[in-house]
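Q: Predicted coordinates and the sequence they were generated for:
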Amino acid sequence: MLIDGTASSAGPESGLLTEARSLLPDVVALRRRIHRLPEVGTYLPRTQRAVVEALDGLGLAVTLGRRLSSVVAVLDTGRPGRTLLLRADMDALPQQENTGLDYASEVPGVMHACGHDAHAAMLVGAARLLSARRDRLAGRVVFMFQPAEETAGGALPMIEEGLLTPAGGTAVDAAFALHINARNETCTVHVRPGTQYAAADLVRITVRGRSGHAAGPHRVLDPVPVACEIVQALQTMITRTVGIFEPAVLTITTIRAGRAFNVIPETAELTGTYRTLSEATRRTVREGIARVAEGVAAAHGMTVGVELPEGYPAVQNDPAFTALVRRAAAAALGPSHVHELPHPTMGGEDFSYVLQRVPGAMVFLGACPPGSVPGTVPDNHSDRVLYDERALAAGVALHCAVAEDFLRGGGSGGGEEAEEEAEEGERGAAAGVARTDDSG
């Protein structure tokens, strides 16, 4: 089998992969169209239009979002069966692109640095391929094109607008998504049952002092050193209250205070994020942040405001459905292209809202650029990130393989065989090595 320009031992190329590769020029063209004109947040009119135009003529029931620029397209085979949701996000990041690509972003200060352009293009390719093969299928496939994964969280509004009971009222039975990753070997799939992404929550701390002249700090209450002390104390809190075998990350990313060199400001603001894998640790960190910030401020005679808005919950992959994905990926791409993730990523993903409601899984798709060594290239969210576009054919084939397997009756609730496969995957994960991106 030839996927990435090198032969594997998997035997003849699968029919799905052959058909997906025939679509690759169109998939790449769509990806580059979206890449040139990236959009941020919930309002993505150009991206939405590009996706809708690419879906035209496939015989899908297409619905546009009311509150955001989402697209939901439903493939109904006309035969009774289960319903699978396939998801792609579409939004970009607010950063300047420095890749040097001839199709680089034409929008100043905005770029597709997390591969969402590729996600959207691959899902359109999957819609085309599954539509062409609908006579072999029974049931329905829902294609979810989502804005605002990087910002406000577009999945929840889509759910509230009826995503999981689309066009006819039949509920979605399971869901699948993939995320491209520049640091993993191209065309490889990385899976794990259980927790895949961390819960991603926000931190905002405002230290309130009393302003005055910089030459007389003893006559005021200077919030700046207190804010710095809080940053240091929070790191100590993490290491002394969270068990060493329970992952937790707390990062303060901004400090804002004052505008003049000779004025001690009234307030200093800290913002950041904390990532956890369990609800117990999430609660421990949340309580610890408030306790430390309030205690340090009080020790210096100041007050503090602590805001801890909840972000995305952890992504939990259903073990039985993950076993289906592993099986489908091996059949479509070859067993040598399927790897177990040894541990979750501390990135955040709002696909978690979908997986809270229906079983499913999210996996990583490697796309390390040609001629590069995996693990050494710029990562997702870098202004220089590059992806091997040959991997897009593998992504199209994977979406379709998962859909066909699930609609045939595999996946969630798959019985003892699925449980045994899931247990094998967990054992493999303990010995495997894989890189993951910490997007989100």
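A: Structure received.
Q: switch to C-alpha atoms for all contacts and neighbour counts from now on
A: Will do.
Q: which stretches of the stretch 51-200 of the chain form strands?
A: Counting by DSSP state E, counting those that start in this stretch, the stretch 51-200 of the chain has strands at residues 61-64, 71-76, 83-89, 140-146, 174-181, 189-191, 194-197, 199-208.
Q: what does the stretch 301-440 of the chain give?
A: Along the stretch 301-440 of the chain, the segments classed as strands by DSSP E, counting those that start in this stretch run 303-307, 315-317, 338-340, 360-366.
Q: also this one, for the comparison:
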Amino acid sequence: MKRTLPLMILLATLTAGPQQTFAGKGKTTQELLTAATIARETDLIYDKLVTIRRDLHANPELAGNEKRTQDVIKRYLSDLGLEVQTGTYGHSVIGILKGGKKGKKIAWRSDMDALPNDFADEETFRSVMKGVQHGCGHDVHMTVALGIAEVLSRHKASLAGTVYFIFQPEEETFAGAKNMVDHGLLSTIQPDEIYGLHVTPLPAGKIMVKPGEVFAYQRQVRIELKNELTKDEAKALAGQIRSALVRSVKGSKPWEIQQISDPVTGLASTNTIFRDYLIMDERFHIRSDKDRLFLEAYLYETDPQQLERILPRIQALIGEGPYKDKLLAVSYIQGNPTVINDKELTGKAIAVLQNCCGNDVLLPDYGLVPFFNDDFAYFQQKVPGVYFFLGGSDVGKGIVAMNHAPGFRVAEESIRTGVNRFATLLAERLKP
């Protein structure tokens, strides 16, 4: 196992990367900020970004414990000359890049926390924290954000406006974004628009985005009955309910999430199997408490109008069967908001990326991703926002960025793509 560099040595190494084309800390280049300039400067810092990504990957921290991660980010942003704020909530960090001219305010969000799992990790820079891994790509998200900040900071005198780099803790517990909003973050910085991304199993070098819903609507349903059913009867009833509710295109299996990157059936295909479905847990959680029996399961629905009809359907189904007199209640006990991209802003972002990068970089999105969600939705409730999928797979090298799954790995070339494309996007959006 490769030994992780001590923090202070690491930071000194990171901030001493290729700088010969730059004017140094606190100064900016005079070169015109164009897509070509951004691509060239991204290449110059790429190796340094890979180093910091590997350090973050080797030292993951769970939601609520992102202290070391916070320290790394604070130091990096400070060395770029950005104003750095902490204390909004948890271990959050806000890096403020003020341009030399007045203009709009843009926010870029990156999540920080890792996952509680102990899957086998093939990387030489695997986690040194037992039972904790960056198995969802947040280490890459943070690295991309730092890269964007570095490239843009070199040209801050020519930027018209302000960029807020929001490093958000506790995404995996769906608490961080809401708590940052509740603690007044957006009221304080008042961004005009906000952006974020997530690594996905799409090919490295590709970006996917669309207006509207990005993920299926997630709900947890609870069926409460008198505790008078046997275990087998409860399982049979759960199976009947699931069979009656589940919906998908004939012959498709949208619960096989690995198909989202398939060229024929995946999100980028007009024939996607992820367009119209209702998925429900195959196995309900069945438990009893004294005189009550509970059947609980998660469901994922692409049509928000159907959500109001699901509970009455369950009630009607049970009401027509032998357990009519046993039913006490049917309810949703959990339902997080889903990511919904602002239509107008997404259109503008797509136009910028197409103009600077060409159509071959962007992939269309014709479906909704099941099982996953992102608390970025809480920011979008307050500010127009766009959420991108960044491809992280290189199948030819055996790298598949299937989040939350054994064998999750990210092709580091996706870092270059993310910094290059999204620094260009922000630079263009800051133009008067």
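A: Perfect, thanks for sending it. Treat the numbers as computed from the prediction; the structure is a model and nothing was measured.
Q: For the strands of the stretch 301-440 of the first structure, state which one has the densest average packing.
A: Sort the strands of the stretch 301-440 of the first structure by mean neighbour count, taking mean count of other C-alpha atoms under 10 Å, and strand 360-366 sits at the top with a mean of 28.
Q: Give me the nearest residue to D192 of the second structure, chain neighbours excluded.
A: Ranked by C-alpha to C-alpha, 6 or more residues apart in numbering and with sequence neighbours excluded, the top spatial neighbour of D192 of the second structure is K105, at 5.3 Å.
Q: so which of the strands of the stretch 301-440 of the first structure comes closest to A248 of the first structure?
A: strand 315-317 (15.2 Å; C-alpha to C-alpha).
Q: can you list the residues that contact the closest one?
A: 192-199, 348-352, 355-356, 359-362 (C-alpha atoms under 8 Å, 6 or more residues apart in numbering).
Q: do that again at 10 Å, thanks
A: Under the criterion C-alpha atoms under 10 Å, 6 or more residues apart in numbering, residues 175-176, 191-199, 277, 344-345, 347-356, 359-363 lie in contact with strand 315-317 of the first structure.
Q: For the residues you listed, which PyMOL command selects only the ones that are buried?
A: Applying 16 or more other C-alpha atoms under 10 Å to the contacts of strand 315-317 of the first structure, the buried members can be selected in PyMOL as follows:
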select buried, resi 175+176+191+192+193+194+195+196+197+198+199+277+344+345+347+348+349+350+351+352+353+354+355+359+360+361+362+363
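Q: In the second structure, mark out all the helices, start to finish.
A: Shown for the second structure, the helices assigned by DSSP state H span residues 7-14, 35-58, 67-79, 138-153, 176-182, 185-189, 231-245, 307-319, 343-357, 376-380, 413-429.
Q: Verify the stated contact: E421 of the first structure with E340.
A: No: contact between E421 of the first structure and E340 fails when scored by C-alpha atoms under 10 Å: they sit 11.9 Å apart.
Q: what's the overlap in contacts for these two?
A: By C-alpha under 10 Å, 6+ apart, the residues touching both E421 of the first structure and E340 are R326, R427.
Q: How about the contacts made by the aligned residue in the second structure for F145 of the first structure?
A: In the second structure, the residue matched to F145 of the first structure (TM-score structural alignment) is F167. Neighbouring residues of F167 of the second structure by C-alpha under 10 Å, 6+ apart: 69-70, 73-74, 86, 91-95, 108-113, 141-142, 145-146, 176-177.
Q: Quick one, which of those are buried?
A: If you count burial by 16+ other C-alpha under 10 Å, the buried members of the contacts of F167 of the second structure come out as 69-70, 73-74, 91-95, 108-113, 141-142, 145-146, 176-177.
Q: what's the distance between Q96 of the first structure and G109 of the first structure?
A: Distance, Q96 of the first structure to G109 of the first structure, by C-alpha to C-alpha, to the nearest Å: 4 Å.
Q: Sorry, slip of the keys, the one I care about is D89 of the first structure.
A: Counting by C-alpha to C-alpha, the gap from D89 of the first structure to G109 of the first structure is 20 Å.
Q: Run a quick neighbour tally on the counterpart of R133 of the first structure in the second structure.
A: Taking TM-score structural alignment, R133 of the first structure has H155 as its aligned residue in the second structure. Neighbour count for H155 of the second structure, taken as other C-alpha atoms under 10 Å: 20.
Q: Same check on the one 3 residues further on?
A: By the measure other C-alpha under 10 Å, the count of residues near S158 of the second structure is 21.
Q: again, but for the one 10 residues further on
A: Burial measure for Q168 of the second structure: 28 neighbouring residues, criterion other C-alpha under 10 Å.
Q: In contact with it, which residues are there?
A: When contacts are counted by C-alpha under 10 Å, 6+ apart, Q168 of the second structure touches 63, 66, 70, 88-94, 109-113, 142, 175-177, 179-180, 376.
Q: at 7 Å instead, please
A: Contact partners of Q168 of the second structure, counting by C-alpha atoms under 7 Å, 6 or more residues apart in numbering, are S92, V93, R109, S110, D111, M112, G176, A177.
Q: What lines up with the fourth one in the first structure?
A: Alignment of S110 of the second structure against the first structure is given by TM-score structural alignment, with A88 as its counterpart.
Q: Check the last one too.
A: Residue-level alignment of A177 of the second structure against the first structure, with TM-score structural alignment as criterion, gives A155.
Q: Next: G391 of the second structure.
A: The alignment partner of G391 of the second structure in the first structure, by TM-score structural alignment, is G366.
Q: ok, that match to E416 of the first structure distance?
A: Per C-alpha to C-alpha, G366 of the first structure is found 30 Å from E416 of the first structure.
Q: go on, G65 of the first structure?
A: Distance of G65 of the first structure to E416 of the first structure, computed by C-alpha to C-alpha: 40 Å.
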